[in-house]
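[1] Predicted model, plus sequence, below.
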Amino acid sequence: MSDSNTTNFTNPSTFILVGIPGLEAAHVWISIPFCTMYAIAILGNFTILFIVKTEQSLHGPMYYFLCMLAITDLVLSTATVPKMLSNFWFNSREIDFSACLTQMYFIHCFSAMESGIFVALALDRYVAICDPLRHSTTLTNSVVAKIGLAVLLRSGILTLPYPFLVRWWPYCRTNIIPHSYCDHIAVVKLACADTRISSYYGLFVVFSVIGLDVPFITVSYIQILRAIFSLPTKDTRLKTFGTCGSHLCCILSFYIPEFFSSLVHRFGHKVPLPVLVLIANMYLLVPPLLHPIIYGVRTKQIWDRLLQLFTRKGT
């Protein structure tokens, strides 16, 4: 590594992404599952968008929210994985300072957006099951668009200070990031200043997003389960619960890795660094991979439409 990486500087022109520290020799092998997961995520989410766009019967609130989720997953994975793979395959480790800040913003902004979309999906299921007669009049296209805009604005405004705070700090030790992408915490740790403002603000964003969204989702599903268990027959209960099963699976696949990753990064001081980086990568790779699979398999309308497409191609 050149001396410029360790000499004094206030604003580095580039950062160096190590990839997965300690596992550099295995980068090519690690890239195989990463590339496979990314390809499946791209194909699956574009398929969801295509099916909803072409099937008139799917033009409803839940499917519009699913499209928002698919777009968010596409942006989130595409903001990180291509650069990660170029590092693993071609040893392209440099990233421009501004590009690093942009990547950081997109990661945190669209992660917060996913959380907001899950709240919107929980609201949709709550109205559909607990007050079905008012579902079409409550969640109109206009209301769905306003909810989507509110989710976007909340995420964009909350995470906007991240790159500005990072640009504010002086970097006088090194520009080598022991990570595979520009994670906020990983970059802030390189600064040679008291960065508690960044740490506190990061916690504030986590509690503002997860601390508000998770209780709302929990209360919604408690009410939904109460409504389901009050239905007269077992078949009706199972059928109604089936419409919520895919949402619950996707919610768990998003929040559990995010919570675990955030917790380990902040308090898992004894956890080896390669494990921390791998956990962070899984947090960005797994949800975009699982969401279209879960919705494609468990949502009957999407599954039926998908089968029709393959049947037509086969005939």
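    It's in. Values in this document were obtained by computation on a predicted structure and should not be read as measured data.

[2] Every contact and neighbour count from this point should use C-alpha atoms.
    Fine.

[3] in the protein, which spans are helices?
    When secondary structure is read from DSSP state H, the chain shows helices at 27-54, 61-78, 81-90, 97-130, 135-138, 141-159, 161-168, 184-188, 196-229, 234-267, 273-298, 300-314.

[4] Make JSON lines out of those and add distance to F15 and mean neighbour count.
    Shown next, in JSON lines, are the helices of the chain (distance: least, CA to CA, whole Å; neighbours: other CA atoms under 10 Å):
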{"stretch": "helix 27-54", "distance to F15": "19", "mean neighbour count": "17"}
{"stretch": "helix 61-78", "distance to F15": "19", "mean neighbour count": "21"}
{"stretch": "helix 81-90", "distance to F15": "13", "mean neighbour count": "18"}
{"stretch": "helix 97-130", "distance to F15": "6", "mean neighbour count": "21"}
{"stretch": "helix 135-138", "distance to F15": "49", "mean neighbour count": "14"}
{"stretch": "helix 141-159", "distance to F15": "21", "mean neighbour count": "16"}
{"stretch": "helix 161-168", "distance to F15": "12", "mean neighbour count": "16"}
{"stretch": "helix 184-188", "distance to F15": "9", "mean neighbour count": "20"}
{"stretch": "helix 196-229", "distance to F15": "19", "mean neighbour count": "16"}
{"stretch": "helix 234-267", "distance to F15": "20", "mean neighbour count": "16"}
{"stretch": "helix 273-298", "distance to F15": "17", "mean neighbour count": "20"}
{"stretch": "helix 300-314", "distance to F15": "43", "mean neighbour count": "13"}
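
[5] Use this one as the comparison:
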Amino acid sequence: MKQLYVPIALAVMSALVITATPTRRTTRMPTTGAPGRNLNGKMFTLSGNGGKILFYPPGTSPISSYTTRPYSTTSRPYSTTSRPYKTTTTTRPYKTTTTTRPYKTTTRPYSTTTRPYPTTTAPSTPGVSVCLRYLTDTLKLTLSPSTNPLQLRVSAAGSYILDSYRYKRLFFQTDIWFWSNIRRDIWTRVCLTVDNTKKVAQVFSGSNISIRKLLQYDWSGVPVIDIADVEGQVTDLQVWDYPLQKIEVLNYMTRGDVSGPYHGSVLSWSDISYSTSGNTLLEEDDAYRSPPGQPMRSSSGRKRCRQKGEKKSREFLNVVERNREQLK
């Protein structure tokens, strides 16, 4: 009988040793990724059904760029040692005595070690500016890192909603016509500027602007742009670590016709890294460029056209005035 119990005990102990192997909790990374690339002339098409893109500067990662990272926990499963029943049988003539002792089990609870991630605090910047072009029904853009990220969305009424989580929600209605030399475009161009010194924020969209609103917000760190829940196309993302002046915003709205090519100081479409998940597609943006034979007019070309139109208007008014004189 003892020879039968020894193999059973060895089998039970082997199974427990296998199941007691410690497991490490891992963080799920984005499904696809790319190093720093020049995406000029390209656009991303996203699906609202799970499409998501993270943009970040080359040489960094979307996880390590955050100011605060979650806790790191190491856990070991229960360690249990069991021995089978031990039965002793004594047989004497006409009398049998059986003695049985139950299982002896030793159980230790989980052993958990929890250490917070090291937190790095970057110096505060004068502000932040985010510009991009989009062709969607909705927009949801989140700027990190920070313990208080900024999220910019477009409401069904067409106004821009800025959430800073710690403070009240701000609504920006870009219904103030500000620039006259911006021609109509298929793309919607939007710029968000946050001035940490003056504690104000403002949204620019095409030739219109919003009013400035007070916002108590300090931004610092490496930018990570999260675009999700978007059905459509996005392109030409630029981020500056300071509030843009109006002439710089105008330069972006006119594709660099005012003061030369533009380039984000901390994140630029011409040198950017990205990670995608869900339904996303990187393709050429030639589907939404000007048709052949209709080149984009520069600011000087628009100025000449405007002067030519004004000249024709003056000539027409002069003809009308001469006719009036003759009728008298």
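    Done, it's in. Fair warning: this is a prediction, and the values are worked out from it, not measured in the lab.

[6] Would you report the TM-score computed for these chains?
    Remark: TM-score between the superposed chains equals 0.22 [TM-score structural alignment, normalised by the length of structure 1]; 122 aligned residues with a CA RMSD of 6.8 Å.

[7] picking that back up, may I see the helices of structure 1 organised as a markdown table, with distance to I176 of structure 1 added?
    A markdown table is the format used below for those (distance: least, CA to CA, whole Å):
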| stretch | distance to I176 of structure 1 |
| --- | --- |
| helix 27-54 | 17 |
| helix 61-78 | 22 |
| helix 81-90 | 14 |
| helix 97-130 | 12 |
| helix 135-138 | 51 |
| helix 141-159 | 23 |
| helix 161-168 | 15 |
| helix 184-188 | 9 |
| helix 196-229 | 19 |
| helix 234-267 | 18 |
| helix 273-298 | 14 |
| helix 300-314 | 45 |
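
[8] of all those helices, which lies closest to L17 of structure 1?
    Comparison of those against L17 of structure 1 by CA to CA identifies helix 81-90 as nearest, at 7.9 Å.

[9] Please state the offset of that closest one from the chain centre?
    Taking the mean of its C-alpha atoms, helix 81-90 of structure 1 sits 19 Å from the chain's own mean (CA atoms, centre = their mean, to the nearest Å).

[10] any idea of the angle that helix forms with helix 97-130?
    Orientation check (axes from the mean of the first three to the mean of the last three CA atoms, to 10 degrees): helix 81-90 of structure 1 against helix 97-130 gives 130 degrees.

[11] surely S111 of structure 1 meets V75?
    No. The pair S111 of structure 1 / V75 is not scored as a contact, 9.9 Å apart, by CA atoms under 8 Å.

[12] tell me which element P7 of structure 2 falls in.
    With secondary structure defined by DSSP states H and E, P7 of structure 2 is part of helix 2-19.

[13] helices or strands up against that helix?
    With contacts taken as 3 or more CA pairs under 8 Å, 6 or more residues apart in numbering; DSSP states H and E, helix 2-19 of structure 2 sits against strand 79-83.

[14] Could you measure from the one residue sitting closest to the centre of structure 1 over to D96 of structure 1?
    Residue closest to the average C-alpha location in structure 1 (CA atoms, centre = their mean): S111, at 4.1 Å. To D96 of structure 1, S111 of structure 1 is 22 Å away according to CA to CA, to the nearest Å.

[15] just A280 of structure 1 next, same as before
    A280 of structure 1 is 21 Å from D96 of structure 1, where distance means CA to CA.

[16] residues near A34 of structure 2, how many?
    Counted with other CA atoms under 10 Å, residues neighbouring A34 of structure 2 total 12.

[17] show me the contacts for it.
    A34 of structure 2 is in contact with S273, Y274, S275, counting by CA atoms under 8 Å, 6 or more residues apart in numbering.

[18] at 10 Å instead, please
    By CA atoms under 10 Å, 6 or more residues apart in numbering, the contact list for A34 of structure 2 reads F55, P58, I272, S273, Y274, S275, T276.

[19] SS state for it?
    Of the three states, A34 of structure 2 takes strand under DSSP: H, G, I helix; E, B strand; the rest coil.

[20] so what secondary structure elements neighbour the helix or strand where V319 of structure 2 lies?
    Here V319 of structure 2 sits within helix 299-327, counting by DSSP H and E. Identification of packing neighbours for helix 299-327 of structure 2 by 3 or more CA pairs under 10 Å, 6 or more residues apart in numbering; DSSP states H and E yields no helix or strand.

[21] buried stuff in it?
    Of all the residues in helix 299-327 of structure 2, those buried under the rule 16 or more other CA atoms under 10 Å are S299.

[22] Just the buried residues from the contacts of A34 of structure 2, in ChimeraX please.
    Of these, the buried ones go into a single ChimeraX selection, burial set by 16+ other CA under 10 Å:
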select :55,272,273,274,275,276
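
[23] Generate TSV for the contacts of A34 of structure 2, with distance to L46 of structure 2 as supplementary columns.
    Listed next are those as TSV, based on distance: CA to CA, whole Å:
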residue	distance to L46 of structure 2
F55	14
P58	22
I272	18
S273	17
Y274	14
S275	13
T276	10
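
[24] separation between M84 of structure 1 and V28 of structure 1?
    Separation of M84 of structure 1 from V28 of structure 1 (CA to CA): 11 Å.

[25] now the residue nearest to the residue nearest to the centre of structure 1 when sequence neighbours are not counted: how far from A122 of structure 1?
    Sequence neighbours aside, L76 is the residue nearest to S111 of structure 1 in space, at 7.2 Å (criterion: CA to CA, 6 or more residues apart in numbering). Distance of L76 of structure 1 to A122 of structure 1, computed by CA to CA: 21 Å.
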